[in-house]
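Asks: please work out how this folds:
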Amino acid sequence: MSQAFTYIVECADGSLYTGWTTNLEQRVAVHNAGKGARYTRSRLPVKLVWWEELQDKIAAQSREARIKLLSRREKLILIQQRTEGQAAERAD
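Replies: All right, here's what the predicted structure looks like:
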């Protein structure tokens, strides 16, 4: 099974876009080249603010669908929890 990622990018206008990919770095570059999702094309640049590695494409798509049901506030909490977790890992 190959790895896949669900991710959230913050657009230049402050909005959040959720997607999934098998190559996170390349996908963010595609978004910033204006060749990604229609939604992000007019909101460049985008910045990766959250991601989660999953076991495969199906799991990543399922997670994406669940995140898209969250409110903006809930997505911001998800992002904040990830950021705090990364800061704690760096402190160790």
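
Asks: could you use CA atoms for every contact and neighbour count after this?
Replies: Noted.

Asks: work out the gap between the lengthiest helix in the chain and the centre of the chain.
Replies: Determined from DSSP state H, the single longest helix within the chain is helix 72-91. In this view, helix 72-91 has its centroid 13 Å away from the chain centroid, taken as CA atoms, centre = their mean, to the nearest Å.

Asks: show me what that helix is in contact with.
Replies: Applying CA atoms under 8 Å, 6 or more residues apart in numbering, the contact partners of helix 72-91 are Leu16, Val49, Trp50, Ile67.

Asks: this one next, for a side-by-side:
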Amino acid sequence: MKTWFVYMIRCTDGTLYTGSTNHVIRRWHQHRRGDGAKYLKAHKPKEVVYVELFPNRSQACSREYQIKQFTKQEKESLITY
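Replies: Purely as a prediction, here's the structure:
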């Protein structure tokens, strides 16, 4: 069984991108190269600012969806927690 992660990336324009993966470092490098998410092609990724661990993909995807519904202020409060 693979571990899954939900992560947030702060972009150079201050926006936040939320995603899920089973390998955060690999996914970060893909985003930096411009592979994957359309959003990050238009908003250059600056740094990974938040990571949560989950036992399976289903739980990670559910949490990703939940976080995507948050306001920016709610997302920022997760990061500073």
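
Asks: quantify their similarity with the TM-score.
Replies: Overlay of the two chains. TM-score (TM-score structural alignment, normalised by the length of the second structure): 0.95; 81 aligned residues with a CA RMSD of 0.8 Å.

Asks: that older thread, what would the contacts of helix 72-91 of the first structure look like in TSV with distance to His31 of the first structure and neighbour count?
Replies: Listed next are these as TSV, based on distance: CA to CA, whole Å; neighbours: other CA atoms under 10 Å:
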residue	distance to His31 of the first structure	neighbour count
Leu16	13	20
Val49	14	17
Trp50	15	19
Ile67	19	19
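
Asks: buried residues in the host helix or strand of His31 of the first structure?
Replies: For His31 of the first structure, the element it lies in under DSSP states H and E is helix 24-32. For helix 24-32 of the first structure, the neighbour count (16 or more other CA atoms under 10 Å) marks Leu24, Arg27, Val28, His31, Asn32 as buried.

Asks: what would those look like in a markdown table with distance to Gln3 of the first structure?
Replies: Formatted as a markdown table, those follow (distance: CA to CA, whole Å):
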| residue | distance to Gln3 of the first structure |
| --- | --- |
| Leu24 | 10 |
| Arg27 | 14 |
| Val28 | 17 |
| His31 | 20 |
| Asn32 | 23 |
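
Asks: any idea how far the residue lying closest to Ala60 of the first structure once chain neighbours are set aside lies from Lys68 of the first structure?
Replies: Using CA to CA, 6 or more residues apart in numbering and skipping the chain neighbours, the partner closest in space to Ala60 of the first structure is Thr6 (5.3 Å). Per CA to CA, to the nearest Å, Thr6 of the first structure is found 11 Å from Lys68 of the first structure.
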